[in-house]
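Trainee: Sequence first, predicted coordinates after that:
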Amino acid sequence: MSRKGNCYDNACIESFHSIIKRELVYLSRFETRKQAQQSIFKYIECFYNKRRVHSSIDYCTPCEYEQLFYESLSPVA
């Protein structure tokens, strides 16, 4: 059930949860649930996707890698 590519494999999201807990949740104290939600949203949208490099995608940010992907699809003039 835990083979690679199996729809029941949670390794990817478990890795993400581990990272967000280490880099944000355990280092912060939230007074309200809304404050926690806003902080997590800001972390994902402003830091994780736009500035944090990932070794699995050639040390690019997810936004840069997505941009490179779409550029590779466009026909060369």
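Mentor: Okay, I see it. Numbers count the residues shown, from 1 in each chain.
Trainee: make it CA atoms for all contacts and neighbour counts henceforth
Mentor: Noted.
Trainee: What is the neighbour count of residue 23?
Mentor: As a burial measure, residue 23 scores 12 neighbours (other C-alpha atoms under 10 Å).
Trainee: which residues of this protein fall in helices?
Mentor: 11-23, 33-42, 62-73 (DSSP state H).
Trainee: With distance to residue 48 added, can I get those in JSON lines?
Mentor: Converted to JSON lines, those look like this (distance: least, C-alpha to C-alpha, whole Å):
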{"stretch": "helix 11-23", "distance to residue 48": "9"}
{"stretch": "helix 33-42", "distance to residue 48": "9"}
{"stretch": "helix 62-73", "distance to residue 48": "8"}
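Trainee: Contacts only, for the residue most central in space within the chain.
Mentor: Nearest to the geometric centre of the chain sits residue 48, at 5.2 Å (C-alpha atoms, centre = their mean). Counting by C-alpha atoms under 8 Å, 6 or more residues apart in numbering, residue 48 touches 61-62.
Trainee: second one coming, line it up with the first:
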Amino acid sequence: MKVEIIYGEKFNSLQEIKSCIFEYTEVFHNRVRQHSTLGYVSLYEYEAIYA
């Protein structure tokens, strides 16, 4: 996460940092990023299939 969203960014407040981290986690990491341990599907897709 540090390399993908935080490195090189300039934040003006703690709230901006929190929003950026939340967006990364909820939008990219859970819904888009493919995880090799889950058979190269996102966490969101994995839960939809196996829940």
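Mentor: Nice, I can see it. Treat the numbers as computed from the prediction; the structure is a model and nothing was measured.
Trainee: hmm, back to that, what separation is there between the residue nearest to the centre of the first structure and residue 31 of the first structure?
Mentor: To residue 31 of the first structure, residue 48 of the first structure is 23 Å away according to C-alpha to C-alpha, to the nearest Å.
Trainee: what do you get for residue 73 of the first structure?
Mentor: Relative to residue 31 of the first structure, and taking C-alpha to C-alpha, residue 73 of the first structure is found at 46 Å.
Trainee: Ok, residue 61 of the first structure next?
Mentor: Distance, residue 61 of the first structure to residue 31 of the first structure, by C-alpha to C-alpha: 31 Å.
Trainee: neighbour-wise, which of those two wins?
Mentor: Between residue 61 of the first structure and residue 31, counted using other C-alpha under 10 Å, residue 61 has the larger neighbour count: 19 against 8.
Trainee: That one matches what in the second structure?
Mentor: Matched to the second structure by TM-score structural alignment, residue 61 of the first structure sits across from residue 42.
Trainee: Could you find the closest non-adjacent residue to its match?
Mentor: In space, and not counting its chain neighbours, residue 42 of the second structure is closest to residue 34: 4.5 Å by C-alpha to C-alpha, 6 or more residues apart in numbering.
Trainee: so who does that neighbour touch?
Mentor: 40-43.
Trainee: By neighbour count, which of those wins?
Mentor: Busiest of the contacts of residue 34 of the second structure [other C-alpha under 10 Å] is residue 42, holding 19 neighbours.
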